[in-house]
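[1] sequence plus the predicted model coming up.
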Amino acid sequence: MAAKFGTSGLRGLADDLSDVVVRRYVSVFIDAFPHSGVMVVGRDLRASSPRIMDAVVAAASSEGMQVLDCGVLPTPALAFECAALGAPGVMVTGSHIPADRNGLKFYTRDGEFTKADEDVLLRRVSEGRTSSGKREGRVTACDALERYAARYRDFFSEGALSGRRIGVWQHSSAAREVLPEILRALGAEVISLAPSDNFVAVDTEAIAGGVRDRLVDWAAAHRLAAIVSTDGDADRPLLADEAGAVVPGDILGPITARLLGARHLVTTVSANTMVEAMNHFESISRCRIGSPYVIEVMEEKIASGIAGVLGYEPNGGVLLGFEAQAGGRVLAPLMTRDAVLPIVAVLVAASQSTVSELVSSLPQRRTATDRLEDVPPEVSAAIVADVLSGQPDLLPAELGKIRAIDTLDGARLTMENGVILTIRPSGNAPELRCYVEAQNADIAVGVLADMMARLAKIVADCRK
C-alpha cells in the first residue's frame, strides 16, 4: 500500500516510505514551494525514523539546501523553529499511529501544510517533476529544542508549579527529555515514569485500559498531583489528575484558552459541547477533524480582523493564533498542534487547587473515545453509510431516536436522550473511530463500550 496524505501529513507503512519515495517527495517539495536555501529537519523515536530522516537530509542536501538537523524533537518545536527562521521544514514522524508506520509532516515557510499545499505537491509528484539536484548543500546542527523549551520557561512565571509533584510518563515520546526540563524550571518536582527503548504508540483519544490502570497505580504509589505525557511526536498531550484519571483533550483545550485569554475558539465537530456551556468565549466555530481544517478556519478569522483566536482538538493539541500576554511576558503565536502548552497551562490553572477540582468546576458534559484497528477504509465508510441510513441494531435502543445528524466528518448523531455519537474512518491509519459525549463520564464510557462491541461485531462479520 503506497504512502498517502492523511488527516495531517504523508503516512504509510515504514517500508512504503522507501529512500526513493522520500527523496522524490522532498525534492519536489523543495522545488514547488518558496525558500531561501534553508530547510529544518527533525524526527521522532521510531525505529524507522533515522533511516527516513537520512533520506530527507540527502534529498535536501542534493538540492543545495542548507539543512538544519534538529535531531529528535517534538513536532511543534520544529514548527516553532521554521516560523522563527521563515524556513520550510520536514518532520519524520508517524505521530500516534502504530510503530510499523511512519510519515513526513511538511511545513512551508508560511506555516503548516494546508490541504491546498498537499494538492500541489501530489500533482507535481504524479507529473514526475523533480528539482535538478545538481548542487550539494551542507548539514549543520540546530538547537531548536532549547529555543522551544525557553518559550515556556520564559512565559510562565518562575515557581508557577512549586510544591507540585508531577509524574512524566516518558515512554518513547519526542518530548521525554524537554518536558521534564520545562516542568522543573517552573518549580515542579518531576518523577520519571517508564522510559522505553521501543516505540510506544500512544493515542491520546483512545487510551487503553491497561494504560489507564498504570496511571492510577502511579498516581497512588508516587503521591502525584498529576501525570503528564504526549504521543510519539509530542503534538498531542496526555494529562491525568491526582487520582490517575485521564482528562480528555477537549477539556484541556478550553482550560488552556481561558487561562491565555483567548476570545474566539475553533475546534472540531467531534469536540465536547461543554465549551459552549461555559459561556466564556465570544465565539466557537467547528470544522472537520484534523489540524489543517482547524488552521484554515483560524486563518479566516484572523484575516478578517478577529483577535484572540485559539484552536484545539479532542486529542488535546492546542494551536495558538495570537500573542498571549501575562505579567509583561509574551507567548508568540504557534499555529500548529502543540502538547506542551496545554499540559503546562492546565497544571498552572490548577496550581491553587487540584486538577480534579478544576475539571469538576466546568459544565458536566464528558467524552469518551476509542478505535478499532486494522479496519480497511472501505469497511469503515460502509459502516458510516449504514449508520446514516438507519440500519437497525447499530445503535443502542436506550439512546432513543436520532434527533439530529451532522455529516461534516463521518456520522455525528445527536440522540433523543442527549448523547452524541460520532463514527468516522481515521484519516491517518486503517482505523474506525467512535466518539461519545454524554451528561457525565460514566454514561459516556458505558455507551462507548456498547458501541465498540457492536462495531467490532460488524467488522468481524465483514471479514467472514
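    That came through fine.
[2] from here on, contacts and neighbour counts on C-alpha atoms
    Will do.
[3] next structured bit after the helix or strand hosting Ile251?
    Per DSSP states H and E, Ile251 falls inside helix 249-260. As assigned by DSSP H and E, the chain's next helix or strand after helix 249-260 is strand 264-268.
[4] which elements pack onto that following strand?
    Here strand 264-268 touches strand 283-287, helix 291-303, strand 309-312, going by 3 or more Cα pairs under 8 Å, 6 or more residues apart in numbering; DSSP states H and E.
[5] any buried residues in the following helix or strand past that strand, and which?
    Moving toward the C-terminus from strand 264-268, the next helix or strand (DSSP H and E) is helix 274-277. Using 16 or more other Cα atoms under 10 Å as the test for burial, helix 274-277 gives Met274, Val275.
[6] stretch 9-18 too?
    Going by neighbour count (16+ other Cα under 10 Å), the buried part of stretch 9-18 is Gly9, Leu10, Arg11, Gly12, Leu13, Ala14, Asp16, Leu17.
[7] just put those in CSV and tack on secondary structure and distance to Ile284.
    As requested, those are arranged in CSV below (DSSP: H, G, I helix; E, B strand; the rest coil; distance: Cα to Cα, whole Å):
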residue, secondary structure, distance to Ile284
Gly9, coil, 26
Leu10, strand, 29
Arg11, strand, 30
Gly12, strand, 34
Leu13, strand, 37
Ala14, helix, 38
Asp16, helix, 39
Leu17, coil, 38
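[8] put this next to the previous one:
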Amino acid sequence: MTTANCTEIIAQSGIQFGTSGARGLNDGFTAQVCQAFMVAMIAQLKPRYGFSGVVVGMDNRPSSPKIAQYCVSALHALGVTVQFAGVLPTPALALCAQRSKRAAVMVTGSHIPFDRNGLKFYHPYGEIDKADEAAIVACQAVPSPINIQPLPDPDHKISAPYLSRMLDVFPADLCVGKTIGVYQHTSAGRDLYVAVLEALGAKVICLGRSSEFVPIDTEAVSEQDKSLALQWTREHHLDLLFSTDGDGDRPMIADHSGHWLRGDILGLLCAKALDIEALSVPLNCNTSLELCGEFKQVRRTRIGSPYVIEQLIHLADIYPTVAGFEANGGFLLGTDIMINGKVIERLPTRDALLPLLAILYLVKQRGTTLAQLTRQYAMRYTASDRLQGVTRASSDSLLATLQTQPQRLADVLKCDCVPSVASTLDGVRFLLDDDCVVHLRQSGNAPELRCYTEASSQQQAGELVRTLLGALAQQLSTPAPGS
C-alpha cells in the first residue's frame, strides 16, 4: 500500500504542466500517476468550483484509451459521477462541462511527439488557470489502491451541443457553392467537421485520413503537409482546405492556392468577422493586430492559453465583446457575441471550428476570397519552427548566453547592428536593426526550442527561422528542422 502523496507521485513521474495542460512521456502516465491527478483535481478544485461530476474525453493517440481508463477508474473509486465521451474535440468537451456545470478531463497530447501524452483540466467556467495547476501539484492527499475497470461505452451525444452552437447561428447556406477539403489525419473532430460543413451546404472532400496517429503542429507545419495542401487544392479545385491538430483546438486553413495561413492571421480575421473589440494574445502573435487599428485594445501575454484566459477575464469587465487567440490559431471566445441576430455563447478555451466558420462568414459577407482578405490585413509576416530534443537546461543556457551576448545572434544572422532585447517575458525576444523580430523560447509542452520571427515579407521571416535554427542545431548537436 502506497504512502506517497499526490505531490510526490506527480513529481516522480516527470509529468509537468506546460503552456496548456500536464504533459509527459507515455510511460509516465501510470495508473498511480493518473489516480494522483484525479485525486488532486477533486480535492483541490471541487471545493472552489462546486462541480457535480466529471466528463472524460480523449484524442486518437494509441496511449489515450489506457490513460482514460485509469482516470475514469480513479474517479469512480472516489465516488464521483463520471461520463465518458470517447474521442471528441477538446472544445466540445469543454462546452459540455460549461453547460452541465461539471468538470472535465481531456486525455490528449495535442500536437506534441508520438511518445508523449497529456491531461487537460476544465471546471464549469472554463480551462483551469495557473493557480489551479499549482494547487493540483501541491496536493498532499494519499491515494488508496484501486481496481482498474474497463472503459464504459462512450456517449457520443456529448458533442451535439458543440455542433448546434455553430449550426444554430451561422446561415444554412454559408458554404453553398464551395468545395472544401478536410484533411482528416487522426484529428479527434475529423468526422464532426465533415458533418458541419455539409450541413452548411459545402461539397466536402475528405483527405489524408490515417489509422496511425499524426502529430500535427499548426505552428510548425511540415514540408510534407505544405506539399499535400498544394497538391490537394489543385487536384480537387478546392476553395479552402481545413484541418486541425490532434485534439481539434488549433485550426489549419489553406486558401484556394494551397498555402496554409498563419494562425495569428486566422485569429485576426475571425475577430473581425465576430466584431470583437478587445483581444488577449501572446507575445508571438503578429503585430498586424495593432497596425490594422481596428481593435480598441490588444493585450499581450506570455505564451500559453492560461495566460490568455487570465487577461480575457479582465478585458471582459471593460468591453462587451472580447476574444483571444494564439499563434497556433486556437481561438478563445471570452464573451457571448451576436451573429446573424443569434447568440454564440462564450467558450474560454481554444477552438478550431469557430475560426473556420467565422472566416467563411466574413468571406461571404464581403463577397471576396480568403486570399484577398489575408492580403488586406497581413501588414507584417510571421514564421515559426522548432528544434526537437532540446532539454530545458540546454535552452536555458543558450538563451542566457544570447541575452548577455547578443553579438552572437548578430553574427549568425549577419546583422549590421547588435540586436536589442525587446522582452524577456517568455524566453527572449530580440529586435533587429531592420525592425525584424526574433523570439526564442523553450516549449512548455515538450523538449523543444521554439523560434518565432516577424518581418516585412513572408520570405524574410522564413529565412530568419531557417538560418537561426540551422546554426543553433549545430551548436546543440540537434537535427535541424526538415532534416
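    That came through, no problem. Since the model is a prediction, treat every value here as computed from it, not as a measurement.
[9] that older thread, what span of the second structure lines up against the helix holding Ile251 of the first structure?
    Using TM-score structural alignment, helix 249-260 of the first structure corresponds to residues 263-274 of the second structure.
[10] contacts for that stretch, please.
    218-219, 251-253, 285-286, 289, 323, 325-331, 337-339, 354-356, 358-359, 361-362, 373-374, 377-378 (Cα atoms under 8 Å, 6 or more residues apart in numbering).
[11] matching residues in the second structure for stretch 423-436 of the first structure?
    So stretch 423-436 of the first structure is aligned with residues 440-453, judged by TM-score structural alignment.
[12] now do the end-to-end distance for the matching stretch.
    End-to-end distance for stretch 440-453 of the second structure: 9 Å, by Cα to Cα, to the nearest Å.
[13] just confirm Arg337 of the first structure is within a strand.
    Yes - under DSSP: H, G, I helix; E, B strand; the rest coil, Arg337 of the first structure sits within a strand.
[14] got a list of what the aligned partner of it in the second structure touches?
    Residue pairing (TM-score structural alignment): Arg337 of the first structure is matched to Arg350 of the second structure. Neighbouring residues of Arg350 of the second structure by Cα under 8 Å, 6+ apart: Pro91, Asp249, Arg250, Ser305, Phe325, Gly330, Phe331, Leu332.
[15] ditto for Ala441 of the first structure
    Arg365, Arg366, Thr367, Ala368.
[16] among the helices and strands packed on strand 264-268 of the first structure, which comes closest to Ala219 of the first structure?
    Ala219 of the first structure lies closest, by Cα to Cα, to one member of these: strand 309-312, at 26.7 Å.
[17] that closest one: what's the following helix or strand?
    Taking DSSP H and E, what comes next after strand 309-312 of the first structure is strand 318-320.
[18] before we move on, back to that, buried subset of the contacts of stretch 263-274 of the second structure?
    Here, 16+ other Cα under 10 Å leaves 218-219, 251-253, 285-286, 289, 323, 325-331, 337, 339, 354-356, 358-359, 361-362, 373-374, 377-378 buried among the contacts of stretch 263-274 of the second structure.
[19] if we can go back for a sec, out of the contacts of Arg350 of the second structure, flag the one nearest to Asp317 of the second structure.
    Set against Asp317 of the second structure, the nearest of these by Cα to Cα is Leu332 (16.1 Å).
[20] what lines up with that closest one in the first structure?
    So Leu332 of the second structure corresponds to Leu319, using TM-score structural alignment.
[21] just Ile112 of the second structure next, same as before
    Using TM-score structural alignment, Ile112 of the second structure pairs with Ile97 in the first structure.
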